[in-house]
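*Asks:* A structural model of the following input is requested.
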Amino acid sequence: MILFPAIDMKDGKAVRLLRGEMDTATVFNEDPAAQAVAFAEQGFQWLHLVDLNGAFEGRPVNAAAVEAVVAAVDLPVQLGGGIRDLATIERWLELGVRRVILGTVAVKNPDLVREACRRFPGRVVLGIDARGGRVAVEGWAEVSEITADDLARRFEDAGAAAIVYTDIDRDGALQGANVSATLALAEAIATPVIASGGVASLDDIAAFLSIADSGIEGVISGRALYDGRLDPASALALLAA
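*Replies:* Presented below is the predicted three-dimensional model:
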């Protein structure tokens, strides 16, 4: 199971939000590339990047910061936020992003997601962000009527490399991850699931590790890594063991 450290970018800086609200941003590093180097030196094997401004505006906004991260480290990177067309997908993959995460377009343009999975096998991840069980889009500003499970099932035959499942109500709140909802989703589909939202301690890591055989590919953690609640060395050692 992989532990993905998150670098969420707002206005060119590495920040964390509380439950997806942009006005709650806390800046943890002025330089996302420097943060990426720090995570690489700590022993992480992947990076999870999000262009927060892009998620709201529907186009890449923190492109310079993303490119700087990709240039600064040799780690594979998965990127989400503001990726709404095939040209943007292709551009990011050509620039060195290993996997792109498609969220809003999964609801608003599902055919694009299917085409992307077909054209770029193994390099497209489906992002499902849920508030109260319902899928949220446009930077979590809109909540649809589609449930997370229903959306995941719609793309079971599309060939997505994985699904990042985020419980928005837990995100950045340091209240623990929603293990039961993540497990239910993983058991309902064959596509690997990456858990996100509220991962705040070794107990959360251990909880997901105990159900990894159900299809949990990894977990994403952000604020807990930045403020020291989750020790990188201890977390990585737990996964290695």
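
*Asks:* Please count neighbours and contacts with C-alpha atoms only from this point.
*Replies:* Fine.

*Asks:* Could you pull out the helices in the protein for me?
*Replies:* 32-41, 52-57, 63-72, 86-94, 104-108, 110-119, 148-154, 179-188, 202-210, 223-226, 232-240 (DSSP state H).

*Asks:* closest to Gly20 out of those helices?
*Replies:* helix 52-57 (9.2 Å; CA to CA).

*Asks:* Okay, buried residues for the closest one please.
*Replies:* Leu52, Asn53, Gly54, Ala55, Phe56 (16 or more other CA atoms under 10 Å).

*Asks:* List the residues that contact the fourth one.
*Replies:* To tie it back to what came earlier, the one meant is Ala55. Residues in contact with Ala55 (CA atoms under 8 Å, 6 or more residues apart in numbering) are Gly80, Gly81, Gly82, Ile83, Glu138, Gly139.

*Asks:* closest to Arg119 among the residues you listed?
*Replies:* Closest approach to Arg119 among the contacts of Ala55 (CA to CA): Ile83, at 15.5 Å.

*Asks:* Go ahead and confirm the closest one touches Asn62.
*Replies:* No: with contacts counted by CA atoms under 8 Å, Ile83 stays clear of Asn62, the gap being 11.8 Å.

*Asks:* joint contacts of those two?
*Replies:* Residues touching both Ile83 and Asn62 (CA under 8 Å, 6+ apart) are Gly54.

*Asks:* Looking at the buried residues of helix 52-57, which two lie furthest apart in space?
*Replies:* Taking CA to CA, no two of the buried residues of helix 52-57 sit farther apart than Leu52 and Phe56, at 6.7 Å.

*Asks:* this one next, for a side-by-side:
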Amino acid sequence: MILYPAIDLKDGACVRLYKGEMDQATVFNDDPAAQAAAFEAAGCAWLHLVDLNGAFAGAPVNAAAVEAILDCCSVPAQLGGGIRDMATIESWLERGLARVILGTVAVRDPALVKDAAAAFPGKVAVGIDARDGRVAVEGWAETTDVTALDLARRFEDAGVAAIIYTDIDRDGAMQGPNVDATAALANAVSIPVIASGGVSSLDDLRALKASGAPLDGVISGRALYDGQIDVPSAVEILSA
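*Replies:* Presented below is the predicted three-dimensional model:
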């Protein structure tokens, strides 16, 4: 399993939100590229980037910060937030992103996800952000009637590289991940699933590994910044 350190970008800074609320953002580093370089130096093999402003705007907003990260780091990075058309997908991949994450558009326009996955094999992931099992879109501002499992199954044969599953009520709350829901989703589909939301200790990582589900990796943010998770220790646990 892979540790994906989260670099959430708001107004050009590296922040963490509490349960997805934009007005509850804590700034951890005003130099996202330096933060990314620190994660790489600590042993992280991937980076997970989110353009929070872009998720609300429906178009990239923190492009300069993302490009600075891509320029300074050699490890692959995936990005979500505001990527909702083929031109933006193609542009980001041309600029060096290893993978784009499609969230809102996966609900609004699933055909685009399938077309993109076919055009760019291995470079398109689907972000499924759920509140009480229902998918939330538009920067988590709107909850739909679509279940996380139903959405995941729509892309079962589309060639999607991964599903990033986030339990919104756990995100940034330091209350532990929703292991049962994450494992159930991973066991129900053949697409690799990345766990996200609430991972706050090394024991949380051990619990996700012990679930037995075929998880690709784990995203963690606040716990890495607060020092509650030691990055080299986390990498060792997940890679064992």
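
*Asks:* what residues are up against the residue lying closest to Asp204 of the second structure once chain neighbours are set aside?
*Replies:* Spatial nearest neighbour of Asp204 of the second structure, chain neighbours left out: Gly176 (6.2 Å); criterion: CA to CA, 6 or more residues apart in numbering. Contacts for Gly176 of the second structure were tallied using CA under 8 Å, 6+ apart; they are Arg170, Gly197, Gly198, Val199, Ser200, Ser201, Asp204.

*Asks:* Which of those fall in strands?
*Replies:* Residues of the contacts of Gly176 of the second structure located in strands (DSSP state E): none.

*Asks:* Next, count neighbours for the counterpart of Asp31 of the first structure in the second structure.
*Replies:* Aligning on TM-score structural alignment places Asp31 of the first structure opposite Asp31 in the second structure. Applying other CA atoms under 10 Å, we find 14 residues neighbouring Asp31 of the second structure.

*Asks:* For Asp31 of the second structure, which non-adjacent residue is spatially closest?
*Replies:* Asp31 of the second structure sits nearest to Ala13 (CA to CA, 6+ apart), 6.3 Å away.

*Asks:* which residues are common contacts for Leu52 and Phe56 of the first structure?
*Replies:* In contact with both Leu52 of the first structure and Phe56: Gly81, Gly82, Gly139, using CA under 8 Å, 6+ apart.

*Asks:* quick one: Asp85 of the second structure and Leu112 touch, right?
*Replies:* Yes: using CA under 8 Å, Asp85 of the second structure is in contact with Leu112, at 7.3 Å.

*Asks:* rewinding a little: neighbour-wise, which of the contacts of Gly176 of the second structure leads?
*Replies:* Val199 leads these on contacts (other CA under 10 Å) with 30 neighbours.

*Asks:* ok, that one to Gly54 of the second structure distance?
*Replies:* From Val199 of the second structure across to Gly54 of the second structure, the span is 24 Å (CA to CA, to the nearest Å).

*Asks:* Same question for Arg154 of the second structure.
*Replies:* Taken as CA to CA, the span from Arg154 of the second structure to Gly54 of the second structure is 25 Å.

*Asks:* Please apply the same query to Ala148 of the second structure.
*Replies:* With CA to CA as the criterion, Ala148 of the second structure and Gly54 of the second structure are 22 Å apart.

*Asks:* Over to Val160 of the second structure?
*Replies:* To Gly54 of the second structure, Val160 of the second structure is 22 Å away according to CA to CA.

*Asks:* contacting residues around the residue in the second structure that Leu3 of the first structure lines up against?
*Replies:* In the second structure, the residue matched to Leu3 of the first structure (TM-score structural alignment) is Leu3. Shown in contact with Leu3 of the second structure (CA under 8 Å, 6+ apart): Cys44, Ala45, Trp46, Gly217, Val218, Ile219, Ser220, Ala234, Val235, Leu238.

*Asks:* Tally up the residues packed near the first one, please.
*Replies:* I take that to be Cys44 of the second structure. 21.

*Asks:* Skipping its backbone neighbours, what lies nearest it in space?
*Replies:* Leu3 (6.5 Å).

*Asks:* again with Phe155 of the first structure
*Replies:* In space, Phe155 of the first structure is closest to Arg114, 7.7 Å off (CA to CA, 6+ apart).

*Asks:* top of the contacts of Ala55 of the first structure by neighbour count?
*Replies:* Counting by other CA under 10 Å, top hit in the contacts of Ala55 of the first structure: Gly81 with 29 neighbours.

*Asks:* ok, that one to Pro60 of the first structure distance?
*Replies:* Gly81 of the first structure is 7 Å from Pro60 of the first structure, by CA to CA.

*Asks:* so who does the counterpart of Thr147 of the second structure in the first structure touch?
*Replies:* The pairwise alignment with the first structure assigns Thr147 of the second structure to Thr147, based on TM-score structural alignment. Applying CA under 8 Å, 6+ apart, we find Thr147 of the first structure in contact with Ala130, Gly133, Arg134, Val135.

*Asks:* go on, Val15 of the first structure?
*Replies:* Val15 of the first structure neighbours (CA under 8 Å, 6+ apart): Ile7, Asp8, Met9, Ala25, Thr26, Val27, Phe28, Asn29.

*Asks:* For Ala235 of the first structure, see how far away the second one is.
*Replies:* Asp8 of the first structure sits at a distance of 20 Å from Ala235 of the first structure (criterion: CA to CA).

*Asks:* The fourth one too?
*Replies:* With distances taken as CA to CA, Ala25 of the first structure is found 25 Å from Ala235 of the first structure.

*Asks:* ok now stretch 13-28 of the first structure, how far from the chain's centre?
*Replies:* Centroid separation for stretch 13-28 of the first structure versus its chain: 15 Å, with CA atoms, centre = their mean, to the nearest Å.

*Asks:* Return the set of buried residues in that stretch.
*Replies:* Using 16+ other CA under 10 Å as the test for burial, stretch 13-28 of the first structure gives Lys13, Ala14, Val15, Arg16, Leu17, Leu18, Arg19, Gly20, Met22, Ala25, Phe28.
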